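J.: mind looking at a prediction? Sequence and model below.
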Amino acid sequence: MSLDFCAIDFETASWDRASAIQVGIVRVRDRQVVDQFATLLRPLPGFDEFSDAAIEIHHITPEMVARAPYWRDCYSAVRTFIDEDRLVSYNARFDGQVFASTSLISGIDDASVEMGCALTWAQRTLTGLSNHRLATVAAHFGIELTNHHDATADAVACAQVVIHLATIYEVDSIDELARLANGQFSFYQADKKTLAAYLADQTHH
């Protein structure tokens, strides 16, 4: 069995999980990144306030996403790209909630996603590091990360970290890696703030 999966990364306008403004996804086949899907995203009204702190991190401004598609406009293409692959991110609690929260407020029925967390796998595998941030772990493995906080660049780095971890455990299955790294795939739903706002809105209609 070859090591096949997709890695995903989001950037957001603020700390609100429903404010996705960029997504990058890469497909891995037999330990090689073979394809990618990437786009800027226009956040929906009510979730489109950009924080200065977020802009300082990813350098994406409101003007840059003004003509970008909404998440609902590219959701079908995202699902088609992922297909039946296992989905992994570096900090799945964040990216999983962004995926689910943005889907929920976009009116997408299936506002949940199953995702593995490469951060958790790295934390439980690599000792002696000062921290387990993506940039630190990438440097540990000699992975080039020249455009950190660009969603595609981070998705590629995440994928390469997973490939290195699979080599450490000598496995060719993403599920076996998750099992041995003691970090199973989890379902992520919309964060409580987004869910509460959504349910309140539904009661007024």
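T.: Received it, and whenever you're ready, just let me know what you need. Numbering: from 1, shown residues only.

J.: hey, let's count contacts and neighbours off CA atoms from now on
T.: Fine.

J.: tell me what the longest helix belonging to the chain is packed against?
T.: Ranked by residue count, the top helix of the chain under DSSP state H comes out as helix 151-169. In terms of contacts (3 or more CA pairs under 8 Å, 6 or more residues apart in numbering; DSSP states H and E), helix 151-169 is packed against strand 5-12, strand 20-29, strand 32-40, strand 87-89, helix 118-123, helix 134-141, helix 174-180.

J.: closest one to V162 among these?
T.: For V162, the closest of the helices and strands packed on helix 151-169 is helix 118-123, at 6.4 Å, according to CA to CA.

J.: putting a second one here so we can go through both:
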Amino acid sequence: MAHNSPFDRSVYTRANERVGCTAPTYRWEDTVGLSRRCLPGLQNHKLHTVTDELGIDFFNHHDAFADAVACAEIVQVLSQRAGHAGFDELWPSQPTAGAVRTARRTNRTRPPSGFAGRSRV
């Protein structure tokens, strides 16, 4: 689970490819899509906007662990609000990541925008 999980999935897949591995098949869920469905009136669905709306305490945004905790808390709050017993009720059944087609860029010589100063995957 991640906020904008298609991005995370593409990085994960690409990193595995770079080292010659096939990425394991996992279930990927996205709190951006979830927040769009459950909180349609928000100005935007950025992670900090969603956490503010749900009353989730401030966290160190863009820290991987803090972002993961924030996503878990989003799921917990939205699940409780909807009266669901658990995680699986928030998302319709989906195939695992291995069965989902992801866009791939080839022959990339520069990292995508937003990666300035970070090592490439």
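T.: Received the coordinates, thanks. Remember, it's a predicted structure, so these values are computed and weren't measured experimentally.

J.: if we can go back for a sec, go through the helices and strands packed on helix 151-169 of the first structure and pick out the most buried.
T.: strand 5-12 (a mean of 27; mean count of other CA atoms under 10 Å).

J.: so that strand corresponds to what in the second structure?
T.: On the second structure, no counterpart of strand 5-12 of the first structure exists by TM-score structural alignment.

J.: the longest helix of the first structure vs the second structure - mean distance after superposition?
T.: On superposition with the second structure, the mean distance recorded for helix 151-169 of the first structure (mean CA distance after the TM-score superposition for the first structure) is 0.8 Å.

J.: corresponding residues in the second structure for that helix?
T.: If you align by TM-score structural alignment, helix 151-169 of the first structure falls on residues 64-82 of the second structure.

J.: if we can go back for a sec, wait, which of the helices and strands packed on helix 151-169 of the first structure is closest to F187 of the first structure?
T.: Nearest of these (CA to CA): strand 87-89, 10.9 Å.

J.: about what we covered before: chain center to the match of helix 151-169 of the first structure: distance?
T.: Chain-centre distance of stretch 64-82 of the second structure: 11 Å, with CA atoms, centre = their mean, to the nearest Å.

J.: show me what counts as buried in that stretch.
T.: D67, A68, A70, C71, A72, E73, I74, V75, Q76, V77, L78, S79 (16 or more other CA atoms under 10 Å).

J.: what residue lies at the spatial centre of the first structure?
T.: D9 (3.0 Å; CA atoms, centre = their mean).

J.: on that earlier part again, got CSV for the helices and strands packed on helix 151-169 of the first structure, with distance to A197 of the first structure too?
T.: Below are those laid out as CSV (distance: least, CA to CA, whole Å):
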stretch, distance to A197 of the first structure
strand 5-12, 18
strand 20-29, 17
strand 32-40, 24
strand 87-89, 26
helix 118-123, 29
helix 134-141, 32
helix 174-180, 34
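
J.: any idea which of these gets closest to A111 of the first structure?
T.: strand 20-29 (14.1 Å).

J.: residues in contact with the closest one?
T.: 2-13, 33-43, 65, 71, 82, 98, 102, 151-156, 159 (CA atoms under 8 Å, 6 or more residues apart in numbering).

J.: let me know the angle separating the longest helix of the first structure from strand 20-29.
T.: 40 degrees (axes from the mean of the first three to the mean of the last three CA atoms, to 10 degrees).

J.: state the distance from the counterpart of T136 of the first structure in the second structure to A15 of the second structure.
T.: Structural alignment (TM-score structural alignment) places T136 of the first structure against T49 in the second structure. T49 of the second structure sits 29 Å away from A15 of the second structure, going by CA to CA, to the nearest Å.
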